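Colleague: the following comprises the amino acid sequence and a computationally predicted model.
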Amino acid sequence: MHEMIKLSKRLQQIADLVSAQARIADIGSDHALLPVYLLQSGKCPSAIAGELNTGPFQAAKKQVAEAGLTKKIEVRQGDGLAVLAPGEADTVTIAGMGGSLMADILEAGRQAGKLVGVRELVLQPNVGEEIVRKWLVQHGYVLQDEMILEEDGRIYEVLHALHEQYSPSAITNEGVYQASFLEIPAMTEAAKQEWLYRMGPYLLRRPSDWLHNKWQHEHGKLERICRQLGQSDLAESREKEAQLRGEMKGIEEVLTCLRTAKPSSS
């Protein structure tokens, strides 16, 4: 009997969001921990683990072999979704990279037809989550839920999206990004919607300590940059500082609005 893989909190959250019986492709799979777990737990029937770099690619192959799953998990070396043939996967998971790179991988894959038949995306960007949220909306994927969690002193967000063909009729991008629940009189609807992209439409509707902590930290970071800019006489520095102060004001307004909503922890 092969030993059951134990996932980190972050990978476990991704695994929990994958639909049962989906054929999964895990892109940037590293040690193939997620595919191995999904097969071992009986949640998924087959998987493709894609990895660009030779070290992690070899490690993934070793992990799959040790789990006795070489017939059910294919480990492939290649860049992003290039490892996939159209129609091979129902679900694509990508985790542990910046949002900008993640959106580039998704877009290159989409243009090459690799997302044909992919119903579900479970994505965990380390930064730049709004870039991923905007890509999803632009290409017909609808967020179903978002999770936020803390592990080893870092806060992570996990996004779960379905292609609009498979999204329940009650869940549409228009509804998800409807920002009127943020009661901030001084802010336009367009500005509020922008904060939904940045902070997460589900996370804002279900405010948690982690969300507050993340954005308080971001606010502190902007404050430090503004102090440095304040020491410069350049006109560009004044301009940049004014822009960042506007951003800080937005964070303050959203967090204040959330505090008046019912607090919850996750």
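Modeller: All right, it came through fine.

Colleague: only C-alpha atoms from now on, for both contacts and neighbour counts.
Modeller: OK.

Colleague: where along this structure do the strands fall?
Modeller: For the chain, the strands defined by DSSP state E occupy 24-27, 47-51, 73-77, 91-97, 120-125, 141-151, 154-163.

Colleague: what's the neighbour count on the closest residue to Leu106 other than its chain neighbours?
Modeller: Once flanking residues are discounted, Leu106 sits nearest to Leu81: 7.3 Å by CA to CA, 6 or more residues apart in numbering. Close neighbours of Leu81, defined as other CA atoms under 10 Å, add up to 25.

Colleague: so which of the strands of the chain is nearest Pro35?
Modeller: strand 47-51 (6.0 Å; CA to CA).

Colleague: against Leu136, how distant is the closest residue in space to Lys134 that isn't next to it in sequence?
Modeller: Among residues not flanking Lys134 along the chain, Tyr197 sits closest, at 7.0 Å (CA to CA, 6+ apart). For Tyr197, the distance to Leu136 equals 11 Å [CA to CA, to the nearest Å].

Colleague: the structure to be compared is supplied as follows:
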Amino acid sequence: MSNHLRLSKRLEKVASFITQGVQFADIGSDHAHLPCYVCLHDEDAYAIAGEVNEGPFRSARENISRHGLSDRVDVRLGDGLQVLQNGEVALIVIAGMGGSLIKTILDEGKDRLSNVEKIIAQPNIGEHNVRRWLYSHGYEVTNEVMVAENGHIYEIIVGDKRADGQKLTEKQLLFGPHLLNQKPKLFYQKWTHEYDNRKRTVEQMKNAKSPDDKKIAAFTEELTWIGEVLGNDNDCS
């Protein structure tokens, strides 16, 4: 059995939010690296690794065997949350895909979530889609962090089930309620870049043959929010 396994910086941060001793599922598991890492560091953890394609499924099975974890990490081939039985896990991780796809996976697997108390999502883009889904389905965004890796800034969003759920404004959905409050250094880096991108997009839409006024108005509103947020704190270091 090999105990040596290193994760990327972003997946290490995802792992740090996984509850000790929990039975969890990692959907779109990327060769089961995260489940193996968690189970190697937590002897009471049990994981299900979901893979939608045959190649990563076989690779995950090999990794699990290499680390001597075949009795604690179960790799399953299937689409999204369909690899799970309802009530089988208490925590779900979905990392490394777009926010819109994460939302779709959660929507299509809602019948498997009755016992899921925590959802940890790491969308590559479209983070607002994940936050909207969480607050619309009785989960409170309890933690958010940003991680820079390979020239990209990732957001990790943690949602915990709450009886009364949570209501977020459109502004909080865009920036993240905790990130908006904390404004770490990476927050300014990301949103300065996003401001420039959106500004160019608005100009391109205005110059189109048939401008979409509704879309232009939505992007312009976001531009205003970003400008306000970036200008609210004089210390952008």
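Modeller: Perfect, I can see it now. Quantities reported herein were computed from a predicted structural model and do not represent experimental measurements.

Colleague: sorry, back to before: check contacts around the residue nearest to Leu106 of the first structure.
Modeller: Remark: with contacts taken as CA atoms under 8 Å, 6 or more residues apart in numbering, Leu81 of the first structure is in contact with Ile27, Gly50, Ile105, Leu106, Ala108, Gly109, Lys114.

Colleague: mind doing that once more with 7 Å?
Modeller: When contacts are counted by CA atoms under 7 Å, 6 or more residues apart in numbering, Leu81 of the first structure touches Ile27, Ile105, Gly109, Lys114.

Colleague: residue in the first structure paired with Asn115 of the second structure?
Modeller: Correspondence of Asn115 of the second structure to the first structure, assessed by TM-score structural alignment: Gly117.

Colleague: please name the nearest non-neighbouring residue to Gly28 of the first structure.
Modeller: Distances taken as CA to CA, 6+ apart put Glu51 closest to Gly28 of the first structure, at 4.8 Å, once the chain neighbours are dropped.

Colleague: contacts only, for the one you found.
Modeller: Contacts of Glu51 of the first structure by CA under 7 Å, 6+ apart are Ile27, Gly28, Ser29, Asp30, Phe57, Arg76, Gln77, Gly78.

Colleague: can I get the residues you listed in JSON lines with neighbour count and distance to Pro263 of the first structure?
Modeller: Formatted as JSON lines, the contacts of Glu51 of the first structure follow (neighbours: other CA atoms under 10 Å; distance: CA to CA, whole Å):
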{"residue": "Ile27", "neighbour count": "26", "distance to Pro263 of the first structure": "36"}
{"residue": "Gly28", "neighbour count": "24", "distance to Pro263 of the first structure": "36"}
{"residue": "Ser29", "neighbour count": "25", "distance to Pro263 of the first structure": "36"}
{"residue": "Asp30", "neighbour count": "23", "distance to Pro263 of the first structure": "37"}
{"residue": "Phe57", "neighbour count": "23", "distance to Pro263 of the first structure": "43"}
{"residue": "Arg76", "neighbour count": "20", "distance to Pro263 of the first structure": "45"}
{"residue": "Gln77", "neighbour count": "18", "distance to Pro263 of the first structure": "45"}
{"residue": "Gly78", "neighbour count": "17", "distance to Pro263 of the first structure": "44"}
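
Colleague: which two of the residues you listed have the greatest separation?
Modeller: Checking these with CA to CA, the most distant pair is Asp30 and Gly78, at 12.3 Å.

Colleague: next, the buried residues of stretch 33-52 of the second structure.
Modeller: Residues of stretch 33-52 of the second structure classed as buried: 33-40, 45-52 (neighbour count, 16 or more other CA atoms under 10 Å).

Colleague: and of the residues you listed, the nearest to Thr201 of the second structure?
Modeller: Thr201 of the second structure lies nearest to Val52 out of those, by CA to CA, at 34.4 Å.

Colleague: wait, the closest one touches Gln82, no?
Modeller: No - taking contacts as CA atoms under 7 Å, Val52 of the second structure lies outside contact range of Gln82: 10.0 Å.
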